[in-house]
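Student: Structure for this input, please:
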Amino acid sequence: MSAQKDCEFLVKRARELVSEDPCAAKAWLITARTLYPADFNIQYEMYIIERNAERTASAGRLLYDMFINFPDQPIVWREISVITLLDVVTGLVPPNQEPTKTPEDQARVKTKARKGNDLRLLPCTSKAVLPFCLQLMLACFKLRAFTDSRDDLALGHVVVLLQHEWPQGEMLFLKAVDKICQQGSFQYENFFNYVTNIDMLEEFAYLRTPEGGRIQLELLPNQGMLIKHHTVTRGITKGVKEDFRLAMERQVSRCGENLFSVLHRFCINEKIIIIQSLP
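Tutor: From the prediction side, this is the model:
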């Protein structure tokens, strides 16, 4: 049996089991994906099962994975377009960026006036789709970041993602700061790679001060190693403190950097760690 026929058989078997034994169906697809990780149909079938079962977090993770690994698949863009059609997600369309319409499209709109709210189809471009992906990831990471257990990685991802559409997420950011204060420390070594929001930078700089609680922040790459190479006085690392100050000053100079580009780099460069840390 060829590899293609093997894949088709595994997918077909999973479909047959979905209604009577969802766990068995999922097991068949996990096995199929392990054997054929580059097969799009297997991953799409996994997404459909999770979507139909209304398991939003896992469906979102699978859709994001397909978006990254199979960007040329029309079905992926169709799924994203269907989701972003709903007015519930208005605000995903960048300001003053309406889809280009042909004369035929404009005529059709004029002849088909609707009552109530109209639906909008987003163009299949990264500039239109990325905001949706950012909101989807934020929804997933919030589940882990604000539980009773500690998860600095998820909390750091939340801080990065909240820069989108700032200050809309300011209250959630302050909630994240409160959790950091309760913990007394926070470690996120990608902070200076992707956090350029001036309000956030000021808040984190304040946390290091006596008034801010002298919160122990490990935001520099390999900071644990740096501590071992600096002189420590009264429990405060002088060298690391100076490194932090200089890094913060450099970061302030990046506040004018294009946020879309920063967040796009975050999604691409941190793909593996993002997928691993999703709930």
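Student: When you work out contacts or count neighbours from here on, use the C-alpha atoms and nothing else.
Tutor: Will do.
Student: how about the spatially most central residue of the chain, what does it touch?
Tutor: Residue closest to the average C-alpha location in the chain (Cα atoms, centre = their mean): residue 137, at 3.2 Å. Residue 137 sits next to residue 60 when contact means Cα atoms under 8 Å, 6 or more residues apart in numbering.
Student: Could you measure from it over to residue 131?
Tutor: Separation of residue 137 from residue 131 (Cα to Cα, to the nearest Å) stands at 10 Å.
Student: Check the gap between residue 237 and residue 207 for me.
Tutor: In terms of Cα to Cα, residue 237 sits 16 Å off from residue 207.
Student: got the contact list for residue 50?
Tutor: Contacts of residue 50 by Cα under 8 Å, 6+ apart are 56, 58-59.
Student: Quick check on residue 237 and residue 207: which one has the bigger neighbour count.
Tutor: Using other Cα atoms under 10 Å as the criterion, residue 237 and residue 207 rank with residue 207 on top: 20 against 17.
Student: Name all residues that make contact with the residue nearest to the more buried one when sequence neighbours are not counted.
Tutor: Among residues not flanking residue 207 along the chain, residue 215 sits closest, at 5.5 Å (Cα to Cα, 6 or more residues apart in numbering). Taking Cα under 8 Å, 6+ apart, we find residue 215 in contact with 180-181, 184-186, 207-209.
Student: Do a quick rundown of the strands in the stretch 101-250 of the chain.
Tutor: Ranges of strands in the stretch 101-250 of the chain, per DSSP state E, counting those that start in this stretch, are 185-187, 216-218, 232-233, 236-237.
Student: Quick one: the contacts of residue 215 as a markdown table, columns for distance to residue 247 too.
Tutor: Formatted as a markdown table, the contacts of residue 215 follow (distance: Cα to Cα, whole Å):
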| residue | distance to residue 247 |
| --- | --- |
| 180 | 20 |
| 181 | 21 |
| 184 | 21 |
| 185 | 18 |
| 186 | 16 |
| 207 | 15 |
| 208 | 13 |
| 209 | 16 |
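Student: this one next, for a side-by-side:
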Amino acid sequence: MSAQKDCEFLVKRARDLVSEDPCAAKAWLITARTLYPTDFNIQHEMYTIERNAEKTASAGRLLYDMFINFPDQPVVWREITVITLLDVVGGLVPQNQDPVKNTDESGKDRNKPRKGNDLRLLPCTSKAILPFCLQLMFACFKLRAFTDSRDDLSLGHVVVLLQHDWPQGESLFLKAIDKICQQGSFQYENFFNYVTNIDMLEEFAYLRTTEGGRVQLELLPNQGMLIKHHTVTRGITKGVKEDFRLAMERQVSRCGENLYTVLHRFCVNEKIIIIQSLP
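Tutor: Below is the predicted model:
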């Protein structure tokens, strides 16, 4: 029997015993992990059993181990993000003030190399937790947004999230613009709800021009219905352009809104669709 089949057998044996004898199931998995310490499925099964049994302390340690040992596994990031969105973001209170800027000392600490087993503890405040949540979501959607296949929803989420820590993410935003140009069209109906960055708005306005490639942008809610309406009444070109222009003018007037309030609203209001579109 191959090592892979041995791992599958041990995991299946533990899974079959969970309901009738949890201790025996755990013993099988401990044995399996001892024999095959680099197998992800074994460690993930151990975590799943502890999580389902609501043993939060042991489940948390196992999740952290997976995060350290298997950082490229999408399942790990999905689990972290779902937990964060459900248990943290939903309870955040939006802040009306800008977050405190990093001091020189904190900048030096951030540049120091960290060991793999370092545990980062955050104060339980909106200013500390919201940026962490945004980083987790960005990591989840980044790969899907920039793959060869088209995923406008993930790409739209990335554009919203890139507003955080701007202009650090400007180069990646321009990469998103390049992809939209290559596609020739882009649909994200939440755009005017959450994109308030003036540089981003200018880029998207430029895409509609002749020089920008006349990219077809569907950024307004129910724009498909609006296109049908304008075709019958005023003509598609005039009507859609006018709606887009008015929406963009309104959006420019929102550039002074507190960004953290906007991003907090994005996390809370779009929680269901964010979770459903996770990789």
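Student: TM-score for the pair, please.
Tutor: Superposed pair, TM-score by TM-score structural alignment, normalised by the length of the first structure: 0.70. Supporting alignment: 236 aligned residues with a Cα RMSD of 3.7 Å.
Student: Need the three-state assignment for residue 26 of the second structure.
Tutor: Here residue 26 of the second structure is helix, with the state taken from DSSP: H, G, I helix; E, B strand; the rest coil.
Student: I'd like the distance between the equivalent of it over in the first structure and residue 131 of the first structure.
Tutor: Alignment note (TM-score structural alignment): residue 26 of the second structure maps to residue 12 of the first structure. Using Cα to Cα, residue 12 of the first structure is found at 34 Å from residue 131 of the first structure.
Student: Looking at the two, which is more packed in?
Tutor: Ranked by neighbour count (other Cα under 10 Å), residue 12 of the first structure and residue 131 place residue 131 first, with 21 against 16.
Student: who touches the counterpart of that one in the second structure in this structure?
Tutor: Aligning on TM-score structural alignment places residue 131 of the first structure opposite residue 131 in the second structure. Counting by Cα under 8 Å, 6+ apart, residue 131 of the second structure touches residue 164.
Student: repeat that with 10 Å
Tutor: The contact partners of residue 131 of the second structure, taken as Cα atoms under 10 Å, 6 or more residues apart in numbering, are 99, 137, 161, 164-165, 260, 263-264.
Student: Which pair of these spans the longest distance?
Tutor: Taking Cα to Cα as the measure, the contacts of residue 131 of the second structure span a maximum distance of 19.2 Å, between 99 and 137.
Student: how many neighbours does the closest residue to residue 122 of the second structure other than its chain neighbours have?
Tutor: When the adjacent residues along the chain are set aside, residue 122 of the second structure lies closest to residue 128, with 6.3 Å between them (Cα to Cα, 6+ apart). Neighbourhood size, residue 128 of the second structure [other Cα under 10 Å]: 14.
Student: my guess is residue 128 of the second structure meets residue 99, correct?
Tutor: Yes - Residue 128 of the second structure lies in contact with residue 99 (Cα atoms under 10 Å); the separation is 8.6 Å.
Student: where along the stretch 51-200 of the first structure do the helices fall?
Tutor: For the stretch 51-200 of the first structure, applying DSSP state H, counting those that start in this stretch gives helices covering 56-69, 74-85, 103-111, 126-145, 152-161, 170-183, 191-194, 198-207.
Student: next one: the first one to chain centre, how far?
Tutor: It stands for helix 56-69 of the first structure. Taking Cα atoms, centre = their mean, to the nearest Å, one finds the center of helix 56-69 of the first structure at 10 Å from the center of the full chain.
Student: Summarise which helices and strands that helix is packed against.
Tutor: For helix 56-69 of the first structure, the packing partners by 3 or more Cα pairs under 10 Å, 6 or more residues apart in numbering; DSSP states H and E come out as helix 40-52, helix 74-85, helix 126-145, helix 259-269, helix 271-277.
Student: The third one vs the second structure, average distance?
Tutor: What that stands for is helix 126-145 of the first structure. Taken against the second structure, helix 126-145 of the first structure registers an average deviation of 1.6 Å after superposition, with mean Cα distance after the TM-score superposition for the first structure.
Student: residues of that helix that come out buried?
Tutor: 127-142, 144-145 (16 or more other Cα atoms under 10 Å).
Student: Stretch 25-34 of the second structure now?
Tutor: The neighbour-count check on stretch 25-34 of the second structure (16+ other Cα under 10 Å) flags 25-26, 28-30, 32-33 as buried.
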